[in-house]
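Enquirer: Sequence unavailable; structure follows:
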């Protein structure tokens, strides 16, 4: 896959489904915590008012994510894109809805050469643009000069909300 990087000064990647495969079973996760099928799972958990129930839901999600992280492998297209961006000498970051622990496992197990990683513990989850804007600010770049690469509508919406260019893979 060839990516046109003309005019791009920094590239931010989603993790699951973009750089690495993910076998997260969101249907099972929703079932485990009682989340309706048409509701965003993180939004659902954030709205649980009982602290114990919210902790239990977060623990279930964490277990699913950690199990998935242990077997996640590079996606061919993801590796190609990272290699291309590296050849251009552009800064790279990862913004993911994943938790930090699972993200770290996926990155370490696959030797992904990106150190700047923001997870849902660092900023509101996508489609909220905060994490993308944090990256642009750290790089001292205008959002319009950054490209966000993802695989899901939340990635596109986050990039649009941040005023960034985007690519769905």
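Expert: It's in. Since the structure is predicted, the reported quantities are computational estimates derived from the model, not experimental observations.
Enquirer: When you work out contacts or count neighbours from here on, use the C-alpha atoms and nothing else.
Expert: Fine.
Enquirer: Okay, buried residues for stretch 66-73 please.
Expert: 66, 68-69, 72-73 (16 or more other CA atoms under 10 Å).
Enquirer: same thing with stretch 5-14?
Expert: In stretch 5-14, counting by 16+ other CA under 10 Å, buried: 9-14.
Enquirer: Same check on stretch 120-128?
Expert: Across stretch 120-128, burial judged by 16+ other CA under 10 Å covers 120, 122-123, 125-128.
Enquirer: what's in contact with it?
Expert: Identification of contacts with stretch 120-128 by CA atoms under 8 Å, 6 or more residues apart in numbering yields 42, 96-100, 119, 130-131, 154-159, 161.
Enquirer: Please compare the first structure with the one that follows:
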């Protein structure tokens, strides 16, 4: 058992960049939106830097990059709707699990810890993606970016999770790949654990000073 787990009763996982590599599907949906607007494609490299603050922010960043200026509100809303349509057709077509995910979730659940999912991805996409990989059975509660008025890096989703299970935040751990995960965890009073392989706007996640860093989730167990 990794030392970070001592006295931890609940673990909240981020999804994109932590459990799954979803950029190929996200980039495909973004590029469909741009194609409809006769704008150049963004591609996976750019989208990797833009992921982490929810679908609307992703679309805003893509449109700003393609237009050279922030989009009008109406254009952003229309682009967001089209993104949700394209991504929702098959949100897991090109998505893959990161190494060690299944082993870690199986072992942590078997060890009696409560596992939850707290992502900024819209809630509607969580179930089909988890089901595709057989992961839905692991999580006692899932929150999307639209489940509450606030999303990470606001601590509200994590505080909601802790309160839901009547646990003090000091017995909870946030696991993620980005500064938003670490900031939310720290503000909520959770311990924080980072993985370096995900999406963090091109910055090393260790710069956010998580309580611990592991190369794969399998190192947890």
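Expert: Thanks, I have the structure now. These numbers come from a predicted model, not from an experiment.
Enquirer: Any idea what the TM-score is?
Expert: Remark: TM-score between the superposed chains equals 0.79 [TM-score structural alignment, normalised by the length of structure 1]; 162 aligned residues with a CA RMSD of 3.0 Å.
Enquirer: just to revisit the earlier point, format the buried residues of stretch 120-128 of structure 1 as JSON lines; extra columns: distance to residue 62 of structure 1 and secondary structure.
Expert: As requested, the buried residues of stretch 120-128 of structure 1 are exported to JSON lines (distance: CA to CA, whole Å; DSSP: H, G, I helix; E, B strand; the rest coil):
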{"residue": "120", "distance to residue 62 of structure 1": "12", "secondary structure": "coil"}
{"residue": "122", "distance to residue 62 of structure 1": "16", "secondary structure": "coil"}
{"residue": "123", "distance to residue 62 of structure 1": "17", "secondary structure": "coil"}
{"residue": "125", "distance to residue 62 of structure 1": "15", "secondary structure": "coil"}
{"residue": "126", "distance to residue 62 of structure 1": "18", "secondary structure": "coil"}
{"residue": "127", "distance to residue 62 of structure 1": "20", "secondary structure": "coil"}
{"residue": "128", "distance to residue 62 of structure 1": "21", "secondary structure": "coil"}
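Enquirer: Among those residues, which pair sits farthest apart?
Expert: 122 and 127 (14.2 Å; CA to CA).
Enquirer: helices or strands up against the longest helix anywhere in structure 2?
Expert: With secondary structure taken from DSSP state H, structure 2 has its longest helix at helix 73-89. For helix 73-89 of structure 2, the elements it packs on are helix 23-36, helix 55-67, judged by 3 or more CA pairs under 8 Å, 6 or more residues apart in numbering; DSSP states H and E.
Enquirer: residues in contact with residue 99 of structure 1?
Expert: Residues near residue 99 of structure 1 by CA under 8 Å, 6+ apart: 62, 65, 119-121.
Enquirer: Please enumerate the strands of structure 1.
Expert: Ranges of strands within structure 1 are 10-13, 92-95, 116-118, 146-150, 165-168, based on DSSP state E.
Enquirer: Please verify my assumption that residue 162 of structure 1 contacts residue 143.
Expert: Yes: shown here, residue 162 of structure 1 and residue 143 form a contact pair, counting by CA atoms under 8 Å, at 6.5 Å.
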